[in-house]
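**Student:** What follows is a protein structure lacking sequence information:
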């Protein structure tokens, strides 16, 4: 950041200015708040009220105290990174500003007085007990699924469900032994039997007795907006209860009845059926909602809202750990690891952390929009767009794809044998062709003019001429600079 950017930058979730005169204990508050949230930068030596550039030089004793604040006044310590920015202060003297970079932390941090703060907008909000516990759950320092369920006993557990799970994982002892010896599903405390939240949610005879809103609600709207009052446009409203596995199965099965399909005659004379929502995407989004919701939030259920052009999965709970909307594709954090492990045993979770990325890859291959995620209050909203919204649109998209495919095939048929092999090499990023009576000559990641020239026994000039022919037929195009660029096929979906 430059001095000009600091002066112009508004205080926000991830940025704040502080005077060099701030008390180290007071500085610990924004440090803790940012570490508990998304991280951020503290510009020290700039008045937070007037944005006057005061600098830090000449205040070495106070500066040393502030540098120790992340360690002396934060519990646990915050691993802040410091850098100095040269500046001219308000008196015209050469000076410096301290930029203290606060990383987002997987731990919950407090100040020396054991007060917990969270950065919310441009303020450091002090958390009450319930908010602090929620932050502990979100960061994985505690798991709500391990909490004992008040008034629940072993009689509330369906041993048949436990036995079914034991058969899946190959556990050879009795159902009661499994509950006592694994995952603290059933424990003894003060001579009393305690049953965990995960145990009730996974094996309970009636989980909704203890968690009334631990259920999934499907709402189908007519049109593309959610209307209320006299304009209410709800056409279906179905709720699924039971254990988490029962909810997952029933919800997925019902959503399958709402998916639109379109059949058409393929090029090989066989009928092809396309859906407006991927089966895998629907399953993964349902599983994610049931697996990762914050079950300690008891005021609402999972809501799946279907419109003409999209499905919105609304799941109680903020994104846990260091997961954010912009990194959710590649960052994994399980709010309920025992529940996730259970669903993995039933093949609803393949590999932890791969689900969203796989959905995105599948949709990108089709040229469709990938899911979007955002937080609204304490609800995570994931939006899955329809791949097509009407048969007319589907026909238009499909006809365009078919025409593109036909054009490519026609142009490939016009190529010489060498040009066709060059095209295949670029398409596959591998040379694997019969050249000069040699079969399966392979050169991986080296499909360039020089190698093509050697393998085909022609000059580089000839190879370039062939490449230009492929380019002019819209089969390939050049990507990047003249020195470091490379050739790619024009449509990677071909």
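**Tutor:** Okay, I see it. Here the structure is a predicted model, which means the values were calculated and not measured. Numbers count the residues shown, from 1 in each chain.

**Student:** alpha carbons only for contacts and neighbour counts from here, please
**Tutor:** OK.

**Student:** what's near enough to touch the closest residue to residue 78 other than its chain neighbours?
**Tutor:** On the basis of Cα to Cα, 6 or more residues apart in numbering, the spatially nearest residue to residue 78 that is not a chain neighbour turns out to be residue 70, at 5.1 Å. Residues touching residue 70, when contacts are defined by Cα atoms under 8 Å, 6 or more residues apart in numbering, comprise 28, 31, 77-80.

**Student:** put this beside the first:
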């Protein structure tokens, strides 16, 4: 139990969310709900909460004389059977010149959710309320005594016909079970699926993991089991959308598709002039880092929600937004050095299939790769307990008008052709076409003159010229003085 001086401090700090003050001595419902909320410790602060009977909301005492009967009544809330599982609490009388306090100290429970008369109560700031479904899920997940995880539960509204059994036999099973064991295995298909937690024999239906990993159409059954990719022209979600894609289907297929997509669409590189004799490749996002983050997005997300995982690409950054937040024993203070699995069957499958590492160093590896590529470290946001968000800055940001130029690529190419430029597959932007047209008129024109004629900055001119060089359309013959531009 805390000291008298600490109680004084808590009374004076009327904004403290760990304290509930009341002058009522008979409202046992109110007391029990407060105890339940503190035992649940939804924010996972791992600190006790306090119910103080005999104090006004502003922290002043009401002159209460605490009786033994009141103390017994408060202590009895622990074991009267209405709060389950039973919370750990202590009750004490503390006397001040202005009156007495009955202080109930409630410790965070290791088994959550804690319910009062069958209802879960949580503390949100200074307010307590009934937990919604998402908050109840978080409490189940953070409980130190684990119930079966969601991916191991039977998917009761599905049948074995919802599984791609050919995919299971040809791709999944041979990678999960060694050859000698498979040769000796005489079990039927349902037993084989059940041995890998993909089928529930008792319920005669696939598990959630079975639907997700080898289902024919998981999204039809688990509505949020897809990734929404959107590319925006600018830095805000209100910017123009220039590309959109949905990754769905079973994870065996989706993992392969997202892997290729990151490698061949997300990662872009271009040569950057360093000296007359040397160029370096500039990479916007290193494939290995983004791939690792995307695989973690799939492995650790909450599949109970109807919301998809989000993969948003802005002109200056990528944001991955994952339903579910941190899980179990993983907390902001020990991330990324602690690990726990919301979906252990999916996690094991992804490790065996080679999509995630086995040594709990994926995030540390990501940070090293991003630092080396000059992206800066990935930024992890834990403020919202319902989601897990990570942001990666672009090491080669796009020009502000680049997205519009890309969207109008066909028109730009046509404009380039009208200016005598055979852009063909090069897909010139309008600005690139304008630069080439100016160079055709004067092959000794300076970058500064180009910038003035097109009313853009010289840095932007350098960027477009680098792009033209990368496309093999333009090259510089000689130095800045006495040299000239050559159009190929």
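**Tutor:** Arrived safely, thanks for sending. Small disclaimer: the values here were computed from a predicted structure and weren't measured.

**Student:** Any idea what the TM-score is?
**Tutor:** Here the TM-score of the superposed chains, computed with TM-score structural alignment, normalised by the length of structure 2 as the reference length, equals 0.66; 379 aligned residues with a Cα RMSD of 3.8 Å.

**Student:** hmm, back to that, now name the helix or strand holding the residue nearest to residue 78 of structure 1.
**Tutor:** Taking DSSP states H and E as the criterion, residue 70 of structure 1 maps to helix 60-72.

**Student:** Quick one: name whatever helix or strand follows that helix.
**Tutor:** Secondary structure here is assigned by DSSP H and E; on that basis, the next helix or strand after helix 60-72 of structure 1 toward the C-terminus is strand 74-75.

**Student:** Could you give the residue range in structure 2 aligned to that following strand?
**Tutor:** Per the alignment by TM-score structural alignment, strand 74-75 of structure 1 matches residues 83-84 in structure 2.

**Student:** outside of that stretch, which residues touch it?
**Tutor:** Here stretch 83-84 of structure 2 makes contact (Cα under 8 Å, 6+ apart) with 32, 36, 77, 114-117.

**Student:** And those, which of them are buried?
**Tutor:** By the neighbour-count criterion of 16 or more other Cα atoms under 10 Å, these include these buried positions: 32, 36, 77, 114-116.

**Student:** Let me have the residues you listed in TSV, extended by distance to residue 140 of structure 2 and secondary structure.
**Tutor:** Supplementary listing: these in TSV, determined by distance: Cα to Cα, whole Å; DSSP: H, G, I helix; E, B strand; the rest coil:
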residue	distance to residue 140 of structure 2	secondary structure
32	20	helix
36	14	helix
77	23	coil
114	10	coil
115	12	strand
116	16	strand
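
**Student:** Turn those residues into TSV, including distance to residue 296 of structure 2.
**Tutor:** Rendered in TSV, the data for those read as follows (distance: Cα to Cα, whole Å):
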residue	distance to residue 296 of structure 2
32	39
36	34
77	43
114	30
115	32
116	36
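
**Student:** Distance-wise, check residue 463 of structure 2 relative to residue 402 of structure 2.
**Tutor:** With the distance defined as Cα to Cα, to the nearest Å, residue 463 of structure 2 ends up 11 Å from residue 402 of structure 2.

**Student:** Please identify which of these two sits among more neighbours.
**Tutor:** residue 402 (18 against 15; other Cα atoms under 10 Å).

**Student:** okay but that one is in contact with residue 233, surely?
**Tutor:** Yes: using Cα atoms under 8 Å, residue 402 of structure 2 and residue 233 qualify as a contacting pair, with a distance of 7.5 Å.

**Student:** Counting neighbours, which of the contacts of residue 70 of structure 1 comes out on top?
**Tutor:** Within the contacts of residue 70 of structure 1, neighbour counts (other Cα under 10 Å) peak at residue 31, which reaches 31 neighbours.

**Student:** what's the neighbour count on the counterpart of residue 290 of structure 1 in structure 2?
**Tutor:** Superposed on structure 2 with TM-score structural alignment, residue 290 of structure 1 falls opposite residue 298. Burial measure for residue 298 of structure 2: 22 neighbouring residues, criterion other Cα under 10 Å.

**Student:** Give me the three-state assignment for the residue nearest to residue 433 of structure 2 when sequence neighbours are not counted.
**Tutor:** Leaving out its chain neighbours, the residue that sits closest to residue 433 of structure 2 by Cα to Cα, 6+ apart is residue 416, at 4.9 Å. Look at residue 416 of structure 2: counting by DSSP: H, G, I helix; E, B strand; the rest coil, its state is helix.

**Student:** For residue 416 of structure 2, give its distance to residue 404 of structure 2.
**Tutor:** 16 Å.

**Student:** Please compare those two by neighbour count and tell me which comes out ahead.
**Tutor:** Higher neighbour count among residue 416 of structure 2 and residue 404: residue 416, with 25 against 17, using other Cα under 10 Å.

**Student:** mind listing the strands for the stretch 251-400 of structure 1?
**Tutor:** 261-265, 271-275, 302-306, 310-316, 372-376, 379-385 (DSSP state E, counting those that start in this stretch).

**Student:** can you list these in CSV and add mean neighbour count and distance to residue 7 of structure 1?
**Tutor:** What follows is those, written out as CSV (neighbours: other Cα atoms under 10 Å; distance: least, Cα to Cα, whole Å):
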stretch, mean neighbour count, distance to residue 7 of structure 1
strand 261-265, 12, 56
strand 271-275, 13, 53
strand 302-306, 23, 43
strand 310-316, 24, 38
strand 372-376, 16, 29
strand 379-385, 21, 34
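
**Student:** Would you mark the buried spots in stretch 88-107 of structure 2?
**Tutor:** The neighbour-count criterion (16+ other Cα under 10 Å) identifies 88-89, 91-93, 99-107 as the buried residues of stretch 88-107 of structure 2.

**Student:** Can I get those in JSON lines including secondary structure and distance to residue 450 of structure 2?
**Tutor:** Output for the buried residues of stretch 88-107 of structure 2, formatted as JSON lines (DSSP: H, G, I helix; E, B strand; the rest coil; distance: Cα to Cα, whole Å):
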{"residue": "88", "secondary structure": "coil", "distance to residue 450 of structure 2": "75"}
{"residue": "89", "secondary structure": "strand", "distance to residue 450 of structure 2": "75"}
{"residue": "91", "secondary structure": "strand", "distance to residue 450 of structure 2": "79"}
{"residue": "92", "secondary structure": "strand", "distance to residue 450 of structure 2": "80"}
{"residue": "93", "secondary structure": "strand", "distance to residue 450 of structure 2": "82"}
{"residue": "99", "secondary structure": "strand", "distance to residue 450 of structure 2": "82"}
{"residue": "100", "secondary structure": "strand", "distance to residue 450 of structure 2": "82"}
{"residue": "101", "secondary structure": "strand", "distance to residue 450 of structure 2": "79"}
{"residue": "102", "secondary structure": "strand", "distance to residue 450 of structure 2": "79"}
{"residue": "103", "secondary structure": "strand", "distance to residue 450 of structure 2": "76"}
{"residue": "104", "secondary structure": "strand", "distance to residue 450 of structure 2": "75"}
{"residue": "105", "secondary structure": "strand", "distance to residue 450 of structure 2": "73"}
{"residue": "106", "secondary structure": "strand", "distance to residue 450 of structure 2": "71"}
{"residue": "107", "secondary structure": "coil", "distance to residue 450 of structure 2": "70"}
